[in-house]
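> this one's sequence-less:
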């Protein structure tokens, strides 16, 4: 078995004395793992930092085997954000959430390209806050839980939407909420078209984080969300 693809480094963990298990989010083969022999070396280790773009060849005797990678660096994103703790946190959170949520070996070409675009925006520093918020919403949909914020789940109206149902992820209008308003989540302004501000970004991520934790993580064995995401939200909250 052998194929070639390109993708984003999500994680690399030690394997034996000199190798690492590399996790890539590839364009055509989804989230895929393999061994990089000599991955701890001075030449290879810098290539295997989360967020970097690699050209990779995967080989294995049988398709179900872990296999091995041969990799070449295409773009070093990690190096571009080392001097900016906030953007470094965003790049780390993006990679950690992909590794946490995405199914292994399932092609998600459209979402993969969206993730590459987000990583590039984080490195450039242009528009990444807005992109990150809506990327998390898209990640929820990939995981099987879609937010429906266009119409009220109770009345069908598109007017005065101010709440979100914590059970269904559907928007609820003020009138539709009625006596249940205290049990509903606030609908962040940013998710209904308001321009981003730090406070609005945090409010939006509080909502997506709720569903990532209560719906997605719960379906994955109640594992906690990656610490990298919490660090990003805490850093953003400090800036709000």
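Structure received. This structure is a prediction, so every number in the text was calculated from the model and none was measured. Residues are numbered from 1 along each chain as shown.
> hey, let's count contacts and neighbours off CA atoms from now on
Noted.
> please, where are all the helices along this structure?
78-81, 85-101, 109-124, 128-142, 174-177, 198-211, 218-219, 227-239 (DSSP state H).
> the last one packs against which elements?
If I follow you right, that is helix 227-239. helix 85-101, helix 198-211 (3 or more C-alpha pairs under 8 Å, 6 or more residues apart in numbering; DSSP states H and E).
> include distance to residue 19 and mean neighbour count when you put these into JSON lines, please.
JSON lines is the format used below for the helices and strands packed on helix 227-239 (distance: least, C-alpha to C-alpha, whole Å; neighbours: other C-alpha atoms under 10 Å):
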{"stretch": "helix 85-101", "distance to residue 19": "19", "mean neighbour count": "21"}
{"stretch": "helix 198-211", "distance to residue 19": "34", "mean neighbour count": "20"}
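> as JSON lines, these with distance to residue 117 would be great.
Shown next, in JSON lines, are these (distance: least, C-alpha to C-alpha, whole Å):
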{"stretch": "helix 85-101", "distance to residue 117": "11"}
{"stretch": "helix 198-211", "distance to residue 117": "19"}
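> so which of these is nearest residue 116?
Among the helices and strands packed on helix 227-239, the nearest to residue 116 by C-alpha to C-alpha is helix 85-101 (10.0 Å).
> redo the helices of the chain as CSV? Include distance to residue 168.
Shown next, in CSV, are the helices of the chain (distance: least, C-alpha to C-alpha, whole Å):
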stretch, distance to residue 168
helix 78-81, 37
helix 85-101, 19
helix 109-124, 23
helix 128-142, 12
helix 174-177, 14
helix 198-211, 10
helix 218-219, 15
helix 227-239, 23
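> and here's the other structure:
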């Protein structure tokens, strides 16, 4: 196995005395794990920062063996980790992707979307410019992994207009008329998910509640559930930022 490609660093885990196991997302070959000798060294720690763009080269004698990985930095987002809100957003986006995706399967739409979210965070650390993109990325991740929501028609009436809620059980939209009397049992669907355009902070937080429910239920279970702590930190910091 020999692969050379640009990749987004998603996660770094200490391995042995000096090395690190790195999971990075490539466009054509999906998520690729690799062992970086000396990955915990002073020279490589800034390179192996989640969200950084690197040139990676993976080598292994067999497909079953964990590849040895060497990296060269292309673009660093490490300075953003000195600010609480951007750091929380970068940590969540990369951690979620690392936990949810299987190894070696291409997800070009997710690669492009993640690259866009990370670039938006870098361009607008104050969150107004990237919070909507984060919600849309979470929805896309659910869809790409087979847990997509149906936000086009009402599960109760079949209507395609005035959709304002989502059933937490089926993941299908519910109109205001169909939701009458059951609003407190449903998840609010913010208008920007179907109509596009700008979003108020209340709508953004509703969007995060919506996607968070299905991420926790359908994707981040078992050992992967640990990554949800990063999302809790992100939502908490967003709420404090807009309070």
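Thanks, I have the structure now. Quick caveat, the model's predicted, so the values are computed rather than measured.
> on that earlier part again, residue 44 of the first structure is nearest to which of the helices of the first structure?
Going by C-alpha to C-alpha, the one of the helices of the first structure nearest residue 44 of the first structure is helix 78-81, 14.1 Å.
> name the residues that touch stretch 31-50 of the second structure?
With C-alpha atoms under 8 Å, 6 or more residues apart in numbering as the test, stretch 31-50 of the second structure has contacts from 8-12, 14, 18-26, 54, 58, 66-73, 76-78, 90-91, 94, 98, 101-106.
> in strands, which of those residues appear?
Counting by DSSP state E, the contacts of stretch 31-50 of the second structure place 8-12, 14, 19-26, 54, 58, 68-73 in strands.
> whichever of the residues you listed end up buried, select them in ChimeraX.
Buried residues among those (16 or more other C-alpha atoms under 10 Å), as a ChimeraX selection:
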select :8,9,10,11,12,19,20,21,22,23,24,25,26,54,58,68,69,70,71,73
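> residue farthest from the centroid of the second structure?
Taking C-alpha atoms, centre = their mean, the residue of the second structure most remote from its mean C-alpha position is residue 181, at 34.0 Å.
> who's in contact with residue 73 of the first structure?
Here residue 73 of the first structure is in contact with 47, 52, 53, 54, 55 (criterion: C-alpha under 8 Å, 6+ apart).
> now for the last one, how many residues are close by?
Same thing as residue 55 of the first structure. Burial of residue 55 of the first structure is recorded as 17 neighbouring residues (other C-alpha atoms under 10 Å).
> not counting its neighbours along the chain, what's nearest it?
residue 6 (4.4 Å; C-alpha to C-alpha, 6 or more residues apart in numbering).
> which position in the second structure aligns with that neighbour?
Aligned counterpart of residue 6 of the first structure in the second structure: residue 6 (TM-score structural alignment).
> likewise for residue 239 of the first structure?
Under TM-score structural alignment, residue 239 of the first structure pairs with residue 241 in the second structure.
> what about its match, neighbour count?
Count around residue 241 of the second structure with other C-alpha under 10 Å applied: 11.
> ditto for residue 43 of the second structure
So residue 43 of the second structure, with other C-alpha under 10 Å, has 10 neighbours.
> do the one 4 residues further on as well
Other residues within reach of residue 47 of the second structure by the criterion other C-alpha under 10 Å amount to 22.
> so who does residue 55 of the first structure touch?
Contacts of residue 55 of the first structure by C-alpha under 8 Å, 6+ apart are 4, 5, 6, 7, 71, 72, 73, 74.
> correct me if wrong: residue 67 of the first structure contacts residue 61.
Yes - between residue 67 of the first structure and residue 61 there is a contact under C-alpha atoms under 8 Å: 7.5 Å.
> more neighbours, the two?
Just comparing residue 67 of the first structure and residue 61: by other C-alpha under 10 Å the higher neighbour count belongs to residue 67, 19 against 11.
> not counting sequence-adjacent ones, nearest residue to the more buried one?
residue 60 (4.3 Å).
> and the corresponding residue of the second structure for residue 191 of the first structure, how close does it get to residue 63 of the second structure?
Counting by TM-score structural alignment, residue 191 of the first structure lines up with residue 193 in the second structure. Computed as C-alpha to C-alpha, to the nearest Å, the residue 193 of the second structure to residue 63 of the second structure distance reads 41 Å.
> name the residue in those two with the higher neighbour count.
Per other C-alpha under 10 Å, whichever of residue 193 of the second structure and residue 63 has more neighbours is residue 193, with 17 against 10.
> can you tell me how far that one is from residue 140 of the second structure?
Counting by C-alpha to C-alpha - residue 193 of the second structure and residue 140 of the second structure are separated by 12 Å.
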